[in-house]
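In: The following block contains a protein sequence and its predicted model.
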Amino acid sequence: MGPTVRAERGRAAIPARGAVVAAAVRLFTEQGYEATTMDDIAAAAGVSRRSLFRHFGSKEDVLFAEHDARLETIVRYLEAAPGDEPVATVRAAARMVFQGYVSTPDTTVARFHLVRTVPRLRDREIAMTSRYQAAFSHYLTRGQTEGDRVLVGEAVAAAVIAAHNHVLRSWLREPASPVPWARFDRAMELVTRSLAAELSGSGAEPPEAAVLVAVYPSGLGGDDVLRRVREALGEGAD
């Protein structure tokens, strides 16, 4: 079967996303981003021009299609995650993003070089990074808009993105080397460990201190009062 996915009866064929992206990246690398047209991509991917435009509005949309799909996956993952270990959850989500990059090295490396030579692609990548950070921040702050939790949540989200990009850039310089998972995990631990405790637990206010009310007969001596209080506290008498 060619690089299309057969749809159910009565529905139009949908371009196989990975095949279209791979074809586009190859053309961008061989003949330049500006020189490549959507018609060129459609022909190289083996899909109709109409079908390509139905699912990808522009060359930028093709190049960043996997980013958009991955972000949707991350958002669903965060929405379904429990809130008892929020920082660990965000770190796991960042690991999923990293896995997405390193699992397609040919496309990732080519896109890395394209983004650095075409200014508007750089803007698109920055916008995508901001969307990841916003998703992490929203999960960590639980929709709150002010207060300490918001500050800490935004700081953790920014730190996770910075650590992710730092390790990814180092790998992109030597993509033939083993994927640096240990370095990735170490970077995440380094930038989040000091703030993780601030966001752990249910976020509920700490319980008020217990109050002990002691009732004793009037005229009772001080030693007897003290003894009864200690017995009530389970300390026993001296």
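Out: Cool, the structure landed.

In: make it CA atoms for all contacts and neighbour counts henceforth
Out: Fine.

In: Look at Gly10 and say how many residues are nearby.
Out: 6 (other CA atoms under 10 Å).

In: can I assume it sits in a helix?
Out: No. Using DSSP: H, G, I helix; E, B strand; the rest coil, the assignment for Gly10 is coil, not a helix.

In: remind me, longest helix of the chain?
Out: helix 148-173 (DSSP state H).

In: Please pull up the helix or strand immediately following it.
Out: helix 181-199 (DSSP states H and E).

In: May I see the buried residues of that following helix?
Out: By neighbour count on 16 or more other CA atoms under 10 Å, the buried set for helix 181-199 is 184-185, 187-189, 191-192, 196, 199.

In: Check which helices and strands it sits against.
Out: helix 86-102, helix 148-173 (3 or more CA pairs under 8 Å, 6 or more residues apart in numbering; DSSP states H and E).

In: any chance of the ones you listed in TSV, with distance to Asp224 and mean neighbour count too?
Out: Output for the helices and strands packed on helix 181-199, formatted as TSV (distance: least, CA to CA, whole Å; neighbours: other CA atoms under 10 Å):
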stretch	distance to Asp224	mean neighbour count
helix 86-102	51	19
helix 148-173	47	18
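
In: Comparison target, given below:
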Amino acid sequence: MTSRSSIKQQIQRVREQAIVVAVNRLLATKGYDAMTVDEVAAEAGMAKASLYKLFTSKEELAGAAMVGVLDRALAFVDGLRDEANQAAEAGAPMRPLDQLKAVTRWAMQTQLEGEMPSLPAQNSNLSASLQTNDAYMDRLIALSNRLSIWITEAQTSGQLHAALPPELVLYTLFARACDPVVALLKESGQYTHAQIIDWVTSTTFDGLAVAR
């Protein structure tokens, strides 16, 4: 009985993962408003009724996709923290500003690769659903806390403007993950991903004006 239960759970996890991958791809390419549950079911290769047994609403589907991308972001940030600890032990500490830049570049690269979910800024049902999604909120808070530590360190060491509210810096970095400038430059077909990432990183941290 235990073996059958374990197999059933494994099958359910595989199905859930297939759904989340489909949702993530559709959110990245079409956006939340244009995505339909029928499309998710078709993309995941299952009946709509089967999908609803695992996820009860479109909002819940979006939440699952966001949990997935936040897990990836946390893994990337934790990897940077490990590298920073090793560098510090070797006597070559990494600047918090460089770590923030690395996270920003990762977010834009993820967007350029079509793997960053795109959610509307104003949608009361979706917003309410995400705010009551413990898995999503726990990860969002964890990521915010990790980035806030680097922001504070960068400001106190003179690498970022100390007069700016830390939350302004944090929200600016989060905004790069869904920056329309990145998407527009990509759609133009005139620039490489590396160029786009370099330019938007530069304008984010250095601004548009020439230093005098």
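Out: In hand now; what should we look at? Predicted, not measured: the structure shown is a model, and the values here were computed from it.

In: Overlay the chains and give the TM-score.
Out: The TM-score (TM-score structural alignment, normalised by the length of structure 2) is 0.53; 167 aligned residues with a CA RMSD of 4.6 Å.

In: Would you mind putting the helices and strands packed on helix 181-199 of structure 1 into CSV with distance to Gln31 of structure 1 alongside?
Out: Formatted as CSV, those follow (distance: least, CA to CA, whole Å):
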stretch, distance to Gln31 of structure 1
helix 86-102, 24
helix 148-173, 22
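
In: and Val115 of structure 1, which of these is closest to it?
Out: In terms of CA to CA, the element of those nearest to Val115 of structure 1 is helix 148-173, at 12.8 Å.

In: Now the aligned residue in structure 2 for Asp61 of structure 1. Nearest residue, chain neighbours left out?
Out: Counting by TM-score structural alignment, Asp61 of structure 1 lines up with Gly63 in structure 2. Once flanking residues are discounted, Gly63 of structure 2 sits nearest to Leu130: 6.0 Å by CA to CA, 6 or more residues apart in numbering.

In: and that neighbour, what does it touch?
Out: Residues counted as contacts of Leu130 of structure 2 (CA atoms under 8 Å, 6 or more residues apart in numbering) are 59, 63, 136-137.

In: Most widely separated two among these?
Out: Among the contacts of Leu130 of structure 2, Glu59 and Met137 lie farthest apart (CA to CA), at 14.3 Å.

In: follow-up on the earlier one: as TSV, the buried residues of helix 181-199 of structure 1 with distance to Gln133 of structure 1 would be great.
Out: Formatted as TSV, the buried residues of helix 181-199 of structure 1 follow (distance: CA to CA, whole Å):
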residue	distance to Gln133 of structure 1
Phe184	17
Asp185	18
Ala187	17
Met188	14
Glu189	17
Val191	15
Thr192	14
Ala196	17
Leu199	16
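
In: Pick the one among the residues you listed closest to Leu78 of structure 1.
Out: Checking these one by one against Leu78 of structure 1 (CA to CA), the nearest turns out to be Leu199, at 15.1 Å.

In: wouldn't Thr201 of structure 2 be in contact with Lys101 here?
Out: Yes. Between Thr201 of structure 2 and Lys101 there is a contact under CA atoms under 8 Å: 7.0 Å.

In: okay, now Lys58 of structure 2: neighbour count?
Out: Other residues close to Lys58 of structure 2 by other CA under 10 Å number 20.

In: what does the one 5 residues further on give?
Out: Other residues near Gly63 of structure 2 come to 25 when the count uses other CA under 10 Å.

In: With Pro120 of structure 2 instead?
Out: 11.

In: Contacts only, for the equivalent of it over in structure 1.
Out: Residue pairing (TM-score structural alignment): Pro120 of structure 2 is matched to Val115 of structure 1. Contacts for Val115 of structure 1 (CA under 8 Å, 6+ apart) come out as 121-122, 125.

In: just Gln122 of structure 2 next, same as before
Out: Here Gln122 of structure 2 is in contact with no residues (criterion: CA under 8 Å, 6+ apart).

In: secondary structure class for it?
Out: Relying on three-state DSSP, one would call Gln122 of structure 2 coil.

In: what's the distance between Ser137 of structure 1 and Pro15 of structure 1?
Out: 33 Å (CA to CA, to the nearest Å).

In: just Tyr139 of structure 1 next, same as before
Out: Counting by CA to CA, the gap from Tyr139 of structure 1 to Pro15 of structure 1 is 33 Å.

In: Likewise for Phe98 of structure 1?
Out: Distance from Phe98 of structure 1 to Pro15 of structure 1, by CA to CA: 25 Å.

In: Also Thr108 of structure 1?
Out: From Thr108 of structure 1 to Pro15 of structure 1 the distance is 20 Å (CA to CA).

In: Settle it for me: which of those two has more neighbours?
Out: Pro15 (25 against 18).

In: Correct me if wrong: the more buried one contacts Ala23.
Out: No. Applying CA under 8 Å, one finds Pro15 of structure 1 not in contact with Ala23, separated by 11.6 Å.

In: Could you single out the nearest of the buried residues of helix 181-199 of structure 1 to Ala69 of structure 1?
Out: Phe184 (22.4 Å).
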